[in-house]
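# Coordinates only, no sequence provided:
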């Protein structure tokens, strides 16, 4: 059966290399090359762009990224069984694919990437959220990447784009929407994967903003939202009490009623609260 890139269909690749998906690695493969091409196109124009891919598996999305014109793909793969299949793709696209074996949580791929950089991945379910938070919270902003186009469980995708008052609204929405413009661009049923997961999935595209929407220190905003949503059923004057003995004064300064609950508070107000708390910390430092 012919494919656009002249490489074998993914079912043949998986059979040849014995690449049965492993639950311990969070693997669920997409075998439809038309679908992987759609995901690649959702990342935008890849011409002249380096792409970081996490968990390429047998290389379906990798092939889509290269077909869509990515200048260079850096694919980080933990499963050594996948390396021969990826090596064959590298042979088909000389100089355009670098495969790095290892754990994406422990590897810094920056040495292999030249800006502009986009990150595109069908993320392993077991590390997806942790990787996203790392990419959203670097010490310097703008980050090394311009966009993220990532596959998540549908529930996680809705948490990223949720608004105040939504059941899914929480810390992940705050962190994502503070520094990026996120939107869901594609939803996939379990049947799109092999083996089919128990849940539906969705692709989220996040575009890095040149600067955060509202001023705040990242560390303080993370601390505030972790406390607020860690006890989301409590009023904020209770859930945030550990942050300051004068928390009600800080809530008032940010325009937040002390009886409000976290899921009703918008991004701008959380940033104002973070600034107020940092002001208190600066005053205490000067008084020493």
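Received, thanks. Since this is a predicted model, take the numbers as computed values, not measurements.

# For the rest of this, base every contact and every neighbour count on C-alpha atoms.
Will do.

# any idea where the strands of the stretch 151-288 of the chain begin and end?
180-188, 201-208 (DSSP state E, counting those that start in this stretch).

# no no, the stretch 1-150 of the chain
50-54, 72-77, 97-101, 117-122, 147-153.

# any chance of these in CSV, with distance to residue 268 too?
Conversion of the strands of the stretch 1-150 of the chain to CSV gives the following (distance: least, CA to CA, whole Å):
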stretch, distance to residue 268
strand 50-54, 31
strand 72-77, 36
strand 97-101, 40
strand 117-122, 27
strand 147-153, 23
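
# put this beside the first:
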């Protein structure tokens, strides 16, 4: 991982003068469209940027995260700062915003100063930084994710979901549907299994393309994820391998699609899963059982 760069405000404010949580007024700063025009902030497709400028909507997202007092909120891709402002109006003790596009750093300085010690901007690629290293516990992620990196970011956080109070994230609706899909449905797949194995995922609400600037071609969905209590025991890498094999050839029977794991028939017999079943028919508990059986036959090499 690369070292993130903490960007200080242009005029530092002592932490003793930090504003109490919930007293921040998102509407007290210049309108977001004015900020975009002032700094020439066009949305870049290559970075998956679509700005949410309606402060009523960003406020709804921030409130839906239901952050407990004392929580540090981590945001990815703040852009001109609409959701950032809304998070500062919650009970979050601090907001840490990760932004890789340097154009927005200067544009966010007014928000940094108005936050009086409760906002830190980290200049970095979110794929290369660990929120656990940036934010003390309790921590939560609340973000309108860039669509081109949403899935790898989610998987990285799910691997350590117990380190977070919650994840409140915006995805393309198609991706959100996959997160909560049930066995037997067309949307059910590898991402469904891993998400539901590690978390309780709940769809909150949808946002139409017209809510964004520029409008994307797809509808968006906000999803709330919390650590699953009593999750099925299984090794993360084993679950990844088993689901990749099973859904990599989802139209085939498991006795065929799991062949790449070695001795597929034995794995299925040990777990009581019919060899003629297909991946989309197996629930999370079934995949966890397959992962345990696979790991027992293929133990991890001890670290050097």
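Looks like it came in fine. Please read these numbers as outputs of a predicted model, since none were measured by experiment.

# between the strands of the stretch 151-288 of the first structure, which gets nearest to residue 138 of the first structure?
strand 201-208 (12.1 Å; CA to CA).

# Tell me which other helices or strands the closest one touches.
strand 147-153, helix 154-161, strand 180-188 (3 or more CA pairs under 8 Å, 6 or more residues apart in numbering; DSSP states H and E).

# quick one on the thing from earlier: turn the strands of the stretch 1-150 of the first structure into CSV, including mean neighbour count and distance to residue 217 of the first structure.
Listed next are the strands of the stretch 1-150 of the first structure as CSV, based on neighbours: other CA atoms under 10 Å; distance: least, CA to CA, whole Å:
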stretch, mean neighbour count, distance to residue 217 of the first structure
strand 50-54, 25, 27
strand 72-77, 24, 31
strand 97-101, 18, 33
strand 117-122, 25, 25
strand 147-153, 24, 22
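
# any chance you could map the helices in the second structure?
Ranges of helices within the second structure are 32-39, 55-64, 82-88, 103-107, 109-115, 131-134, 150-158, 173-180, 190-198, 236-248, 254-257, 264-271, 284-297, based on DSSP state H.

# Need the winner for burial among those.
With neighbours defined by mean count of other CA atoms under 10 Å, none of the helices of the second structure is more surrounded on average than helix 82-88, at a mean of 27.

# just to revisit the earlier point, who wins for proximity to residue 57 of the first structure among the helices and strands packed on strand 201-208 of the first structure?
When those are compared (using CA to CA), the closest one is strand 147-153, at 13.9 Å.

# Now do that closest one: distance to the chain's middle.
5 Å (CA atoms, centre = their mean, to the nearest Å).

# do stretch 201-209 of the first structure as well
7 Å.

# Over which residues of the second structure does that stretch lie when aligned?
Stretch 201-209 of the first structure corresponds to residues 220-228 in the second structure, going by TM-score structural alignment.

# got it, and stretch 9-24 of the first structure?
The aligned range for stretch 9-24 of the first structure is 31-46, by TM-score structural alignment.

# which residues touch stretch 199-215 of the second structure?
43, 50-54, 64, 158, 161, 173, 176, 179-180, 195, 216-228 (CA atoms under 8 Å, 6 or more residues apart in numbering).

# cutoff 7 Å now
With CA atoms under 7 Å, 6 or more residues apart in numbering as the test, stretch 199-215 of the second structure has contacts from 50-53, 180, 216-228.

# Buried ones among the residues you listed?
By neighbour count, with 16 or more other CA atoms under 10 Å, these hold 50-53, 180, 216, 219-228 as buried.

# Most widely separated two among these?
53 and 228 (32.9 Å).

# related to what we said a few turns ago, relative to residue 72 of the second structure, which of the buried ones among the contacts of stretch 199-215 of the second structure is nearest.
Using CA to CA, these come closest to residue 72 of the second structure at residue 226, 15.5 Å.
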